[in-house]
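Trainee: Quick one: sequence plus predicted model below, questions after.
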Amino acid sequence: MDFELSEEQELFRRTLRDYAEKEIMPVAPEWERTGRYPAEIVESFKEFGLYGLNVPEEYGGLEADRVSYALAFEEIARAWLGAAGLFGPHSVACWIVARNGTPEQKAHWLPRMATGEVRSGICLTEPGAGTDLQGIRTTAVRDGDHYVVSGAKTWITNARVAGMFPVLVKTGRADGGHEAMSVLLMDTSSPGFTVTRDLPKMGYKGPETSELVLDGVRVPVENLLGGVEGRGLQQVLGGLEIGRINIAARAVGVAQAAYDAALGYSREREAFGKPISDFQAIQLKLADMATEIQAARLLTYWAASRSQSGGGRVDMEAGMAKMYASETAIKCSLESMRIHGGYGYSAEFVVERLYRDAPLMAIGEGTNDVQRLVIARSLVSGKGRLGW
């Protein structure tokens, strides 16, 4: 049992941390405030190969191990959660294509996805279907050698910059269940694909999050993921499992940033002639934050390692990591704000942004209440096991 990172993993983390502290942290407050799109960060991510984290080496990707995958999101989110969103959903899309695509689909999309030439995300949620994906209403009707897709999607990250989206549709009856669901790899330049508006958000600024209308979009039959209808739900659920690991890692990064800010401020801020870090009330908060962050980090790396081992689905482990880490991020951002006092409520201090960003992780990739149900069902069925 080894709780240490390998030399390669430690070098990867240190490289990303140095970059994030020098290039992302200084610009994040102003770019977040003004809504400026972080195009320069996108180019840096391309150079680092972060768009190819989940792309096999044979297609030009990094094919990173899962712990390194988590490290990337932790370090970038520690600097700015919005920056992590630039390649977060994209990495899930890469995994879905690499895991389920036909050889032709992989060869066509993955090399360009690895370099960031083609960026992506996941196109699942609809105005009337979020947690209940079987309730989607977007349909794909076969018309010769094309599917004609009609429907609407919402909460789609990177919608304005993506070149391709895996889109969850009903290729069977619109009121059918999982057996009617498929994934189509949709070129966003197709006529009828329209981004209608960007959604205003409390936090998670940087990447756009949008609503889409799909009005008779024609998608070639060869773009049916895996070449077989009716496997869409299983394909996206596998992707969401990997997505929960990156959400957990992002939450650890936000929680760590909140702790860093609180510790630094408590050492500098004086009251009654001494730093407030000397007061027991502050020390207790710092101790709780540090302990819970480390527990969240270990849960996340554990889930990542289990995923890497190839022993099957890790719904329980990923659910535990995502649930606990996101709740820790929310708690730590609030505790950090309390340690900062009135300054924690000021947009001039980073903790105000962290407090707005943290709740997203408790919602994204399945709410935490859903994660609790997933965990419980794994335990009750005997599929989930604790320990190493």
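Mentor: Nice, thanks for sending it over.
Trainee: contacts, neighbours, all on C-alpha from now
Mentor: Noted.
Trainee: residues touching residue 74, list them.
Mentor: Counting by CA atoms under 8 Å, 6 or more residues apart in numbering, residue 74 makes contact with 249, 250, 251, 252, 253, 254.
Trainee: let's see it at 10 Å
Mentor: 13, 16-17, 68, 80-81, 84, 246-257, 297, 300 (CA atoms under 10 Å, 6 or more residues apart in numbering).
Trainee: This structure: strands as residue ranges?
Mentor: 139-143, 146-157, 164-170, 181-187, 193-198, 209-220, 270-271, 274-275 (DSSP state E).
Trainee: Just tell me which of these ends up closest to residue 122.
Mentor: strand 164-170 (5.8 Å; CA to CA).
Trainee: Report all helices and strands that the closest one contacts.
Mentor: helix 88-100, strand 139-143, strand 146-157, strand 181-187, helix 232-268 (3 or more CA pairs under 10 Å, 6 or more residues apart in numbering; DSSP states H and E).
Trainee: let's go with 8 Å and repeat that
Mentor: Applying 3 or more CA pairs under 8 Å, 6 or more residues apart in numbering; DSSP states H and E, one finds that strand 164-170 contacts strand 139-143, strand 181-187, helix 232-268.
Trainee: Tell me the buried residues in the shortest one?
Mentor: Going back to what we said before, that points to strand 139-143. Buried residues in strand 139-143, counted by 16 or more other CA atoms under 10 Å: 139, 140, 141, 142.
Trainee: next, the one to line up against it:
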Amino acid sequence: MVQRVLPTDEAADLLALVREIADEQLLPQVDEAEAAHRFPREVFTMLGRTGLLSLSYPEEQGGGGQPAEVYLQVVEEVARAWMSVAVGVSVHALTCFPLATFGTPEQQERWLPGMLSGEQLGAYCLSEPQAGSDVAAIRTRAVRDGDDYVLTGGKAWISHAGHADFYTTFARTSDQGGRGLSCFLVPADAEGLTFAEPERKMGLHSDTVGEVLFDEVRLEGSRLIGQQGQGMAIALAALDSGRLGIAAAATGLAQRALEVASAYAGEREQFGRPIAENQGLAFLIADMAAAVGSARATYLHGARLKDAGLPHTQEASIAKLVATDAAMKVTTDAVQVLGGYGYTTDFPVERFMREAKVTQIFEGTNQIQRLVISRQVLAQHR
């Protein structure tokens, strides 16, 4: 059991509820669902009705009113049971951010209740085949036609593609590079919106990812979120929150790998004693625990800065970098602890290792995080 310091008794009760849901409803089905590549829409509906998809948004908007410090620990607990679902929770929160933060009161009143109720699930359409880390290279275009916009282009690597109820989409409204992007809220039933076959990934098989295609999708002008040309600022602001979410999820994945490995080490006997009594292996588990603790500390530091209303771009990137590298190391070491069994699908650690790899890639690769961090640090000395 992870020892946590939480700000209120309500938060402690919430985390206890999430742990109960994770243990009783998520863990029993995760192995089968991942093996079958099944998208667990009913799980997201259940989490939404429980209020877990809108925790980080204010109560007056229909959210749970929880600080980031609490919300991210909820994400960690979900990831400890089912990484694909935790990624989906983080993605959904990301899709709501532009409307909740930059939308007009009229837009928020019209669309936000459904988005935050849990009855709807969102997708975040930013990346493109030629515009992953380089957001300014986005080619999907939105052309003004009277009071409407017409979107043409395609997005790549989109979680929930084909399953979402709305698509928070960034498109080019002018050729001014990063200043030429705008944000739109696209409904799933929009004419001309289609989806390619899901990507065949090495892990996170219950997190359906694919291309989202826009073939002259007509949107009413009221679906522009923020000002025209404000899309880059909106996307970057949202990514700070998204990176903290992925850091928390990666920490939960690493925590589960540590639990499985340490339990196995205490039970598995060689030469007449548990393998945990071998110092070489015990030190390996100690390093795994240190990596998990470090990851948790970095994302909580970023969360507390966010809750205090302080800049946290650098800390969000640090958390994403540290936590995802830790997840890769810890899950790899968990396979090592289990030896040959760890390399089989009879135990979950091989799945954990496959799931950890992509955390170093999405929400900005860890090379991009190093770029963000270095720029933030060096800017302080100019």
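Mentor: Yes, it's here. Since this is a predicted model, take the numbers as computed values, not measurements.
Trainee: Would you pull the TM-score for this pair?
Mentor: Overlay of the two chains. TM-score (TM-score structural alignment, normalised by the length of the second structure): 0.96; 378 aligned residues with a CA RMSD of 1.4 Å.
Trainee: follow-up on the earlier one: got the strands of the first structure as TSV, with distance to residue 320 of the first structure columns?
Mentor: Converted to TSV, these look like this (distance: least, CA to CA, whole Å):
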stretch	distance to residue 320 of the first structure
strand 139-143	33
strand 146-157	24
strand 164-170	26
strand 181-187	27
strand 193-198	31
strand 209-220	26
strand 270-271	39
strand 274-275	37
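Trainee: Which one, of these, ends up nearest to residue 365 of the first structure?
Mentor: strand 146-157 (11.3 Å).
Trainee: Now the closest one on the second structure. Mean distance?
Mentor: For strand 146-157 of the first structure, the mean distance to aligned residues of the second structure following superposition is 0.6 Å (mean CA distance after the TM-score superposition for the first structure).
Trainee: That strand maps to which residues in the second structure?
Mentor: When the second structure is aligned by TM-score structural alignment, the counterpart of strand 146-157 of the first structure is residues 148-159.
Trainee: Go ahead and name everything in contact with the matching stretch.
Mentor: With contacts defined as CA under 8 Å, 6+ apart, stretch 148-159 of the second structure is touched by 88, 91, 123-129, 139-144, 171, 199, 207-221.
Trainee: ChimeraX command to pick out the buried ones of those?
Mentor: To isolate the buried ones among these in ChimeraX, judged by 16+ other CA under 10 Å, type:
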select :88,91,123,124,125,126,127,128,139,140,141,142,143,171,207,208,209,210,211,212,213,214,216,217,218,219,220
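Trainee: Out of the strands of the first structure, which is closest to residue 345 of the first structure?
Mentor: Of all the strands of the first structure, strand 270-271 comes closest under CA to CA, at 18.4 Å.
Trainee: Now that closest one on the second structure. Mean distance?
Mentor: Compared with the second structure, strand 270-271 of the first structure is 0.2 Å away on average (mean CA distance after the TM-score superposition for the first structure).
Trainee: how about the helices and strands packed on strand 164-170 of the first structure in JSON lines, adding distance to residue 321 of the first structure?
Mentor: Converted to JSON lines, those look like this (distance: least, CA to CA, whole Å):
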{"stretch": "strand 139-143", "distance to residue 321 of the first structure": "34"}
{"stretch": "strand 181-187", "distance to residue 321 of the first structure": "27"}
{"stretch": "helix 232-268", "distance to residue 321 of the first structure": "6"}
